[in-house]
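Colleague: my questions concern the predicted model and sequence given below.
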Amino acid sequence: MALTKGDAARTVQTRDWKLRYYEAGSGHPVILLHGSGPGATGWSNFSGNIEALAEHFHVYAVDMPGWGDSDACTVERLDHVEAAVQFMDALGIAKAAFVGNSMGGQTSLRLAVKHPDRISHLVTMGPPLNMGPRLFSAGDGPSEGLKVLVQAYRDASPENMRRLVEIMVYDKARFATPELCQARSEAALARPDHLANYVEGLPKGAPIPNWVRVEDLAGIGVPSLFIHGRDDRVVSFEHSLTLTAHVPDSRLVLLNRCGHWAMIEHAEEFNRLVTDFVRHS
């Protein structure tokens, strides 16, 4: 029987946050961190991965503060590294592999720098690096994908969600279905506090007010796997090329016909890559 959202859902109170998370499996802990899009949750980002990974690992997909069914969060309190450490402490997890998409990848990178004793493996999919507004972009600020993402926060209608999903993936016909766009819209609109906090926090650096410094990447000592879509229109693949050039024990998998959601568009390959990497690195 397939794992359902209801079966996997859990809630934990950390020192500062009430967090929703989705849990399955046993063995070495693997923590999955979602991206920053409206309606993004641990389940929406990783529902196609949790069960497969849980055949080998103890998997936790977390709704971070400010997203999903977790507590609301203003930009002044937005420190997902601290939230991740509090999550681990609350559940008694000493060390885990971190797997992060986009914003979740940036969180995982920063955690590897700040708390190297808490991370065993690092896997990212499309994480942005803070290298200036004109580097690896169109030159007029955020990428086209990020512009669509912000508009979907300002108006989380099904139509704007369709535009968002279409720019997140390579295969629009397969993934930008009316059902998915409607579900993402409903999930986002269910938490107007999350939407408002995101938009109000933009001038102050939301959703990533704290970035890993490029000069600190060489100090990451854990085995690292960077997965990126060649057709990513949100965060260009050159960001992961930069990561691979700086992180000593790293490797890059660049996927053609793949946008910003490698774990969704290429779920079977993604699951194999992560499983082999965490088991054998």
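Modeller: The structure has been received and is ready for your questions. Residues are numbered from 1 along each chain as shown.
Colleague: C-alpha from now on. contacts and neighbour counts both.
Modeller: OK.
Colleague: which strands and helices sit next to the helix or strand harbouring Ala84?
Modeller: Using DSSP states H and E, the element containing Ala84 is helix 80-91. Helices and strands touching helix 80-91, by 3 or more C-alpha pairs under 8 Å, 6 or more residues apart in numbering; DSSP states H and E, are strand 9-13, helix 103-114.
Colleague: in a markdown table: these, plus mean neighbour count.
Modeller: A markdown table is the format used below for the helices and strands packed on helix 80-91 (neighbours: other C-alpha atoms under 10 Å):
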| stretch | mean neighbour count |
| --- | --- |
| strand 9-13 | 15 |
| helix 103-114 | 24 |
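Colleague: use this one as the comparison:
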Amino acid sequence: MKYRLKKEKNYNYIEAGEGTPLIVLHGLMGGLSNFDSVIHYFSQKGYKVIIPELPIYTMSLLKTNVKSFAKYLHDFIEFKGYNEVVLLGNSLGGHIGLYYTKQHPSKVKALIITGSSGLYESAMGGGYTKRSDYEVIKKKAQDVFYDPAIATKEIVDEVYETVNDRNKLIKTLAIAKSAIRHNMAKDLPKMKIPTCIIWGKNDNVTPPDVAIEFDALLPDSELFWIDKCGHAAMMERPEEFNGILDGWLEKRGL
């Protein structure tokens, strides 16, 4: 990771640049380094890019859910003293961003979701019966991407370690149940925040139909596709992802 992790109060986070706060929300097994290209690009474009380390595996089991993570985000934004933020979330991070926006619409200038849960996802909580088999986990990690080579040994090792840690596995399953419980379909039509939806055409975790449904349900959204791209567009196609997002933010005057 190129960027230094700051530690203040109960928060660990990366921060770079000056300007409008752009808060990036990582997914269930997504490291902060997955957003290196986003930090590098937007910290030079008039944004203060902030990536908090979400307490996915450090909260009690009872608090291991989308609602508690959104509260953690709220507390972090209050701690930083931000009045309005732009939120960018991938996978579970998108879901947390959506839930936070539902609760605090006045705090969110714009929302960007990519491969977000909140309506449907297929891989978060299942398929770990053979978790001790490294090759099975490797294939599962590779399936997240269009190009399996993106799943480096470091990424596969991290997923393998996570699913073979009993405590983390229990919490992963709890989060999967929470994601289903906190389905956003009824809330989205009331959420009038400008929303940019960037989706990989080859996403196996949250398939393209999910992006189409998000776009249909959100009143002020635009949907952009990235071809030959899986579940983590900002990692797999960083230049296209940043270009799309930059153009959308500029067009929206954000």
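Modeller: Sure thing, it's come through. What you are looking at is a predicted structure, and each value in this text was computed from that prediction instead of being measured.
Colleague: and the closest residue in space to Met263 of the first structure that isn't next to it in sequence, what helix or strand is that in?
Modeller: Sequence neighbours aside, Phe270 is the residue nearest to Met263 of the first structure in space, at 5.6 Å (criterion: C-alpha to C-alpha, 6 or more residues apart in numbering). Take DSSP H and E as the rule and Phe270 of the first structure turns out to sit in helix 267-280.
Colleague: okay, stretch 265-280 of the first structure sits on what stretch of the second structure?
Modeller: Per TM-score structural alignment, the counterpart of stretch 265-280 of the first structure in the second structure is residues 236-251.
Colleague: find out how far the matching stretch is from the centre of the chain, if you would.
Modeller: The chain centre lies 16 Å from the centre of stretch 236-251 of the second structure; the measure is C-alpha atoms, centre = their mean, to the nearest Å.
Colleague: just stretch 108-117 of the second structure next, same as before
Modeller: Worked out by C-alpha atoms, centre = their mean, stretch 108-117 of the second structure lies 8 Å from the chain centre.
Colleague: what is the neighbour count of the equivalent of Trp211 of the first structure over in the second structure?
Modeller: If you follow Trp211 of the first structure across to the second structure using TM-score structural alignment, you land on His182. Using other C-alpha atoms under 10 Å, His182 of the second structure has 18 other residues around it.
Colleague: so who does His182 of the second structure touch?
Modeller: The contact partners of His182 of the second structure, taken as C-alpha atoms under 8 Å, 6 or more residues apart in numbering, are Val66, Lys67, Gly118.
Colleague: which of the residues you listed are retained in the first structure?
Modeller: With the contact criterion set to both residues aligned by TM-score structural alignment, their matches' C-alpha atoms under 8 Å, the contacts of His182 of the second structure that also touch in the first structure are Gly118.
Colleague: kindly reformat the contacts of His182 of the second structure as a markdown table containing neighbour count, distance to Tyr57 of the second structure and secondary structure.
Modeller: Shown next, in a markdown table, are those (neighbours: other C-alpha atoms under 10 Å; distance: C-alpha to C-alpha, whole Å; DSSP: H, G, I helix; E, B strand; the rest coil):
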| residue | neighbour count | distance to Tyr57 of the second structure | secondary structure |
| --- | --- | --- | --- |
| Val66 | 28 | 13 | helix |
| Lys67 | 18 | 15 | helix |
| Gly118 | 28 | 20 | coil |
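Colleague: just to revisit the earlier point, mean deviation, the helix holding Ala84 of the first structure versus the second structure?
Modeller: Superposed on the second structure, helix 80-91 of the first structure shows a mean distance to its aligned partners of 0.8 Å (mean C-alpha distance after the TM-score superposition for the first structure).
Colleague: that helix aligns to what range in the second structure?
Modeller: Aligned using TM-score structural alignment, helix 80-91 of the first structure spans residues 69-80 in the second structure.
Colleague: buried stuff in that stretch?
Modeller: Under the neighbour-count criterion of 16 or more other C-alpha atoms under 10 Å, stretch 69-80 of the second structure has Phe69, Ala70, Tyr72, Leu73, His74, Phe76, Ile77 buried.
Colleague: and which of these is nearest Leu5 of the second structure?
Modeller: Set against Leu5 of the second structure, the nearest of the buried residues of stretch 69-80 of the second structure by C-alpha to C-alpha is Phe76 (15.1 Å).
Colleague: isn't the closest one right next to Tyr11, touching?
Modeller: Yes - counting by C-alpha atoms under 8 Å, Tyr11 is a contact partner of Phe76 of the second structure at 7.4 Å.
Colleague: corresponding residue for Lys140 of the second structure in the first structure?
Modeller: Applying TM-score structural alignment, one finds that Lys140 of the second structure aligns to Leu164 in the first structure.
Colleague: residues near its match, how many?
Modeller: Leu164 of the first structure: 25 neighbours (other C-alpha under 10 Å).
Colleague: which residues are in contact with it?
Modeller: By C-alpha under 8 Å, 6+ apart, Leu164 of the first structure lies in contact with Gly145, Val148, Leu149, Ala152.
Colleague: please apply the same query to Phe226 of the first structure.
Modeller: Applying C-alpha under 8 Å, 6+ apart, the residues near Phe226 of the first structure are Val123, Thr124, Met125, Gly126, Ser240, Leu243, Thr244, Ser250, Arg251, Leu252, Val253.
Colleague: looking at the residues you listed, which are in strands?
Modeller: With DSSP state E as the criterion, strands contain Val123, Thr124, Met125, Ser250, Arg251, Leu252, Val253 from among the contacts of Phe226 of the first structure.
Colleague: just put those in CSV and tack on neighbour count and distance to Glu55 of the first structure.
Modeller: Formatted as CSV, these follow (neighbours: other C-alpha atoms under 10 Å; distance: C-alpha to C-alpha, whole Å):
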residue, neighbour count, distance to Glu55 of the first structure
Val123, 26, 18
Thr124, 28, 21
Met125, 29, 21
Ser250, 18, 25
Arg251, 18, 24
Leu252, 17, 24
Val253, 16, 23
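Colleague: could you pull out the strands for the first structure?
Modeller: Going by DSSP E, the first structure shows strands at 9-13, 18-24, 29-33, 58-62, 96-101, 119-125, 224-229, 250-255.
Colleague: among those, which is nearest Val75 of the first structure?
Modeller: Smallest distance to Val75 of the first structure across those (C-alpha to C-alpha): 17.0 Å, for strand 18-24.
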